[in-house]
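Q: I need the structure of the sequence given here:
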Amino acid sequence: MLSLPFVALLASQGQALDLRNIQAAALYSQSHRGSALLVLQDGKEIFAEAENRFDLSREHILASGSKSFSCTIAVALQAEGKLKLDEPVSQSVQEWQQDPQKSSITISQLLHFTSGLPGKIGPSIVRLNKDMYGTAINTPLAAEPGKVFMYGNSHLAVFGEVVKRKTGLDPAIYLQKHILDPLGVKASWQRDQKGNPNLAGSASMTARDWATFGQMVLQKGQWHGKQVLPAQELQKCFQGSEALSTYGLNWWLNVPFNGTLDAGDEVPVQLAKAGKDQQQIAPSAPQNVVMAAGAFNQRLYLLPDEHVVVVRFGEGGDWSDEAFLKLLLGK
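A: Below you'll find the predicted structure:
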């Protein structure tokens, strides 16, 4: 049985964004080494701009924006009955079964980056890694599972191996076949010497393809009348952990900061200080705003109240999510 159309799920269309506000946000993007800005509202493209000689038809590296795909892979596998978020990773990675701490790590902890693995493993250049997945599996823990948020590629390298063992497929191929193909979009991936895709930061897409993926997520897993991903399970991607409230299952959340941010220089967001004990990514924006964020200021913003999806590509420099969203929303 097909789910209700998106418009019925949301009851009404979002209040139209003011074009002047969009243009102000676009000027901010362009002046901060932007390459592209794309805005969808109610599933329709209302603004598209190539900036600083970029071509909107070109793919662009998403950097850590790539991480957001992993939660959708987990949701798809759960819908197939092949995975549960609370199951021990050691059910698939038998090498961990005899380790008293690693044997307790769950899939959810991998995706929350609270597995206890050190955040970063291997060279930053993907092709210089001999076997990212094997290295991550064999890396000693740096913390007790579930206690500390450590941002990096190690957790998703292990998750990639879990996907391979559960499906017999390369995780990027599984993503393409089960999630991206139904949307009519594609992603390209950089791989290590063993052929493993770096799920933590090596995908490339066009702005329109990334926006389409975001639109499906905003529509609670629905696309053209078909339920690509189950809505209830997809919602778990946007729940923080006890270790860090502002990070869901590979998505950044615009909620008050609670936890210990021990993530080194790789953290892709600037938490705007909104008081001694309360921080948010963008205090002026609604708390239900979520984003995928990557190095050099790649962004995929989902704004449920406004029914808006925004893709922003950039080439580095200063960036403030608060400043950009404040302009976009006319706050």
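Q: Please make it C-alpha for all contacts and neighbour counts, starting now.
A: Fine.
Q: hey, where'd the strands end up in the chain?
A: Here the chain has its strands, by DSSP state E, at 34-41, 44-50, 60-61, 188-189, 203-205, 222-223, 226-227, 252-253, 272-273, 279-280, 290-294, 298-303, 308-314.
Q: Mind listing what's buried along the second one?
A: For strand 44-50, the neighbour count (16 or more other Cα atoms under 10 Å) marks 48-50 as buried.
Q: Also stretch 229-243?
A: 229-231, 233-234, 237-243.
Q: Make TSV out of those residues and add distance to residue 120.
A: Converted to TSV, the buried residues of stretch 229-243 look like this (distance: Cα to Cα, whole Å):
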residue	distance to residue 120
229	30
230	31
231	32
233	28
234	27
237	22
238	23
239	23
240	21
241	20
242	21
243	18
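Q: Residue 221: which of those residues is nearest?
A: residue 229 (4.5 Å; Cα to Cα).
Q: Please report the distance of the closest one from residue 73.
A: Using Cα to Cα, to the nearest Å, one obtains 9 Å as the distance from residue 229 to residue 73.
Q: Now for the two: what residues contact both?
A: Counting by Cα atoms under 8 Å, 6 or more residues apart in numbering, the shared contacts of residue 229 and residue 73 are residue 179.
Q: run this one through as well so I can compare:
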Amino acid sequence: MKTLSVRIGGVTAESGRFTLIFPLLISAGGFFVSIRPETVSGLLIQSHKPMKIALLILLMLTGFLCCTNSVAPEPSSNSYDFSSVDRFIDNNTAVYQDSIAVLVSQNGKVIYQKEHNLTIDTKRLIASASKWLSGAVILALVDEKKLALSDTVGKFLPLFTRYGKGNITIRQLFSHTAGFPGDSPEKYEYRRDLTLAQAVDSIAVHTQLANPPGTVFRYGSASMHVAGRIAELVSGKSWQVLFNEKIAVPCDLRATYLLVNLRNPLIAGGAWTSARDYLNFLEMIVSKGVFRGNRVLSEQSVSEMLRDQTGGATIQATPYPANPYSKNPVASVRYGIGNWLDVVDASGKVLESSSPGLFGAHPWQDSKNQVAGIIFTRTTTRQSAVTSLKIREMIRNSIEK
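A: Predicted coordinates for the structure are as follows:
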């Protein structure tokens, strides 16, 4: 294949270097379980299409260069002994296909970093770890009073009312309790030939509710897709532009919703970023909405994010029924806004929350110890989830000694 160089804003990119960066396209059922390899078909990177290459680079730069003055987290002079964590990771690299990066900070300073055949700056598709980022966008709009979690879908999308789905709330959309069957059976949220607006209209017309809103928890992507479209409507901006403005730029976070594409971004699983970038977002959450002295979300919105939003709904379809390393391991893992409330004490108080993704990204926040952390891998959550949870427990125990 011929290599085509394109120069934009002083940055040169070559088409030949992009063809292998994204060899994956999610073709998911409710839990993002199927992946099929393609040659970036949705992005159309071919040497005879220079305008599309230029467009791709511009979109990439939106995610990469939205903050050009990136500041690395400051190392801490803590006295924690993480040698047992090091040994455990070294003994379990096979679980992670011999590639793992771990980055942990406390009060904004790095207290633990380990890289094995993967760096904290490596950018990867993060699948469902995107849900946390997307939930933050929704809450930013709540802070601006453009939305309320109690608002109904019908208020913004009358087509849903016409088809008997208008009483679903924003809260239910982002806590998997809206009544949808996880993903839409027709996979509208994964269609590259649709816009976000078209996909959501199709969900309104053709996707039947499996349960009355608020009664059952079913993990998936359809409901968050609807919320993403509402966010576009109330803001008057595309999802990526809105994300950049409300979360990415304030958090010095370079992330792009590359899947399915920018016209129909997968709100529940389409982001591409690095461990270092994502940690900035987590530090904002741990700091109750403030990042490096600047408020990103209100303290009330962060509190809502980390509170059980499922309202006692029956858990019927979940990839995460329990956390064996929770302080209360028998408790069902409930859901906030875009994140799992997966470490609770005997009284049910949330101590930690997380948002693991199919491709092994495992971000978490520990509000009790003011800790933010992320594990990046080249494996799937199904292979690595228990080991990653154990790493989290070991880090927590080392801090609380």
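Q: So which of the strands of the first structure is nearest residue 20 of the first structure?
A: strand 44-50 (11.2 Å).
Q: Which elements pack onto the closest one?
A: strand 34-41 (3 or more Cα pairs under 8 Å, 6 or more residues apart in numbering; DSSP states H and E).
Q: what's the angle between the strand it packs on and strand 44-50?
A: Per axes from the mean of the first three to the mean of the last three Cα atoms, to 10 degrees, the angle that strand 34-41 of the first structure makes with strand 44-50 is 170 degrees.
Q: What are the contacting residues of strand 34-41 of the first structure?
A: For strand 34-41 of the first structure, using Cα under 8 Å, 6+ apart, the contacting residues are 14, 16, 26, 29-30, 45-54, 56, 207-208, 211, 306-315.
Q: Buried residues in that strand, which are they?
A: For strand 34-41 of the first structure, using 16+ other Cα under 10 Å, the buried residues are 34-41.
Q: Then stretch 154-164 of the second structure?
A: Within stretch 154-164 of the second structure, the residues scored as buried using 16+ other Cα under 10 Å are 154, 156-157, 159-161.
Q: cool, and stretch 81-97 of the second structure?
A: Buried residues in stretch 81-97 of the second structure (16+ other Cα under 10 Å): 82, 85, 89, 93, 95-96.
Q: Ok, stretch 281-298 of the first structure next?
A: Within stretch 281-298 of the first structure, the residues scored as buried using 16+ other Cα under 10 Å are 281-285, 287, 289-298.
Q: could you check the distance from whatever residue of the second structure lines up with residue 232 of the first structure over to residue 118 of the second structure?
A: Under the alignment defined by TM-score structural alignment, residue 232 of the first structure is paired with residue 300 of the second structure. Distance check for residue 300 of the second structure against residue 118 of the second structure: by Cα to Cα, it reads 36 Å.
Q: ok, now residue 112 of the second structure?
A: Distance from residue 112 of the second structure to residue 118 of the second structure, by Cα to Cα: 15 Å.
Q: swap in residue 173 of the second structure?
A: 35 Å.
Q: The two: who's more crowded?
A: residue 173 (27 against 17; other Cα atoms under 10 Å).
Q: which residue ends up closest to the midpoint of the first structure in space?
A: Centroid check for the first structure by Cα atoms, centre = their mean gives residue 68 as the closest residue, at 2.1 Å.
Q: Show me what that residue aligns to in the second structure.
A: The equivalent of residue 68 of the first structure in the second structure is residue 132 (alignment by TM-score structural alignment).
Q: And residue 173 of the first structure, by the same measure?
A: In the second structure, residue 173 of the first structure lands on residue 241 (TM-score structural alignment).
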